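> What follows is a protein structure lacking sequence information:
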């Protein structure tokens, strides 16, 4: 049986840097600087807390952007969100809400699509009650590409070759180098060759697939 697909829970960072709703501006900046992060979840409640928003560097910058001049009416109308945040002090007022989150059971492609759709670099990971469980970043989603070539080859042989080519499995070779898979050998059913390449490509951590499979003509 093929390995189960990786989920967000497999790659997320479980130690989360977060701030409370009432956290003051300087506390938020200090937290970001201390932990070298560009955004932090905002939580309320006990036991880890329910995620209610996210404060990013973009939410904090209006304080500096509008520091050295008075904000006129026209500018206020054109930049309502930014000028409002320029006068805010706490995480509850500064945060972007509701937070864009993901569940721990979500697949890595699902998490990647959410990030792309919302133009964010990281997602708080929450359970069904909205309680924070971890955080997943773009870098975390790339961890699957750290799988060893041997691990990838073993999964492809078990989940693809042995399952779909049971009669000719001993004639199929699986080579993996730097995440690039090469399938070679003779199989009996030519119609399965494109599918084998697609299934190998779908294995998490595979960079590319080269198919050199050929079909033995029936006699």
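Nice, thanks for sending it over. Owing to the predicted nature of the structure, the values given are computational and were not obtained by experimental measurement. Numbering: from 1, shown residues only.

> Could you use CA atoms for every contact and neighbour count after this?
OK.

> any chance you could map the strands in the protein?
Ranges of strands within the chain are 19-20, 39-44, 50-56, 122-126, 132-137, 172-177, 180-187, 208-215, based on DSSP state E.

> now for the third one, which elements pack on it?
Put plainly, it is strand 50-56. With contacts defined as 3 or more Cα pairs under 8 Å, 6 or more residues apart in numbering; DSSP states H and E, strand 50-56 has these neighbours: strand 39-44, helix 91-94.

> how distant is that strand from the center of its chain?
Its chain's C-alpha centre lies 17 Å from the corresponding centre of strand 50-56 when counted by Cα atoms, centre = their mean, to the nearest Å.

> Residue 217 is in contact with residue 188, isn't it?
Yes: using Cα atoms under 8 Å as the test, residue 217 is close enough to residue 188 to be in contact (7.4 Å).

> neighbour count winner among these two?
Using other Cα atoms under 10 Å as the criterion, residue 217 and residue 188 rank with residue 188 on top: 17 against 10.

> Next up, a structure to set beside the first:
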């Protein structure tokens, strides 16, 4: 019922720093510092994402800087031991890359980041071509929506649709992203539904539902 247009494509960063497979170690570190990012996609061909090089992929170089990886380290962490001796993106990157489509919802993106414990997601099209990058900071952009916009959407998409008869008896106030619903409605069974749908509006921080009903369910 709630019409919230926000998708990954709405908040992603479209200017993306990426490297090719043959990019050298120092070039990758320089790109990360210049653009203040913690990971860069590795692209090939016409921009298809082949993998991602993150700070974690580069750290084994320093970890084993003054010594060769011992046998026990090679057995327990073979990838780290191999990356300690790598100098190009194609050998350093984590593959396959964890990516997302621009039409994915923000909750879907947040769940992927949390499950995979990553900070950034390359955004790709159906062919796997890089379209943008999504960071944790990008996901938080929706919480910058003006209170008036949030109030208008809650009114239009929740209150007016649920309470077609008693909608004029409901007041919607939003302060710092916190929605407060007050007033009297005819059907008590719809009160928890209104609270849930209002909370689902992108950018809403919390909902205080103080609606009362003319009759009990």
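Now that the structure is in, tell me what you want to look at. Here the structure is a predicted model, which is why all the values come from computation and not from measurement.

> any chance of the strands of the first structure in CSV, with mean neighbour count and distance to residue 33 of the first structure too?
Shown next, in CSV, are those (neighbours: other Cα atoms under 10 Å; distance: least, Cα to Cα, whole Å):
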stretch, mean neighbour count, distance to residue 33 of the first structure
strand 19-20, 22, 13
strand 39-44, 25, 10
strand 50-56, 24, 12
strand 122-126, 25, 17
strand 132-137, 24, 18
strand 172-177, 18, 39
strand 180-187, 20, 39
strand 208-215, 16, 38
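
> Rebuild these as CSV, extending it with distance to residue 98 of the first structure.
Listed next are the strands of the first structure as CSV, based on distance: least, Cα to Cα, whole Å:
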stretch, distance to residue 98 of the first structure
strand 19-20, 15
strand 39-44, 10
strand 50-56, 5
strand 122-126, 12
strand 132-137, 14
strand 172-177, 43
strand 180-187, 40
strand 208-215, 38
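
> For residue 95 of the first structure, give me its contacts.
Residue 95 of the first structure sits next to 42, 53, 54, 55, 56, 59 when contact means Cα atoms under 8 Å, 6 or more residues apart in numbering.

> List just the nearest of these to residue 35 of the first structure.
Lowest distance from residue 35 of the first structure to the contacts of residue 95 of the first structure (Cα to Cα) belongs to residue 56, with 13.3 Å.

> Show me what the closest one aligns to in the second structure.
Using TM-score structural alignment as the criterion, the counterpart of residue 56 of the first structure in the second structure is residue 54.

> Kindly report the same for residue 79 of the first structure.
So residue 79 of the first structure corresponds to residue 77, using TM-score structural alignment.

> likewise residue 121 of the first structure?
When the second structure is aligned by TM-score structural alignment, the residue opposite residue 121 of the first structure is residue 119.

> Please apply the same query to residue 106 of the first structure.
Under the alignment defined by TM-score structural alignment, residue 106 of the first structure is paired with residue 104 of the second structure.

> any idea how far residue 121 of the first structure is from whichever residue in the first structure pairs up with residue 182 of the second structure?
Counting by TM-score structural alignment, residue 182 of the second structure lines up with residue 184 in the first structure. Here the criterion is Cα to Cα, to the nearest Å. By it, residue 184 of the first structure lies 39 Å from residue 121 of the first structure.

> swap in residue 92 of the first structure?
Distance of residue 92 of the first structure to residue 121 of the first structure, computed by Cα to Cα: 21 Å.

> More neighbours: which of these two?
Set side by side, residue 92 of the first structure and residue 121 give different neighbour counts by other Cα under 10 Å, the larger being at residue 92 (22 against 15).

> Would you agree the more buried one is in contact with residue 19?
No: using Cα under 8 Å, residue 92 of the first structure and residue 19 do not qualify as a contacting pair, with a distance of 9.8 Å.

> Need the residues touching each of the two.
When Cα under 8 Å, 6+ apart defines a contact, the residues bordering residue 92 of the first structure and residue 19 alike are residue 42.

> Run through the helices of the first structure in chain order.
Using DSSP state H, the helices of the first structure run over residues 8-11, 25-35, 57-60, 62-65, 73-78, 80-86, 91-94, 108-118, 138-141, 149-156, 162-164, 193-201.

> Now those helices in a markdown table, please, with extra columns for distance to residue 207 of the first structure.
Supplementary listing: the helices of the first structure in a markdown table, determined by distance: least, Cα to Cα, whole Å:
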| stretch | distance to residue 207 of the first structure |
| --- | --- |
| helix 8-11 | 18 |
| helix 25-35 | 32 |
| helix 57-60 | 33 |
| helix 62-65 | 41 |
| helix 73-78 | 45 |
| helix 80-86 | 41 |
| helix 91-94 | 40 |
| helix 108-118 | 15 |
| helix 138-141 | 14 |
| helix 149-156 | 10 |
| helix 162-164 | 21 |
| helix 193-201 | 8 |
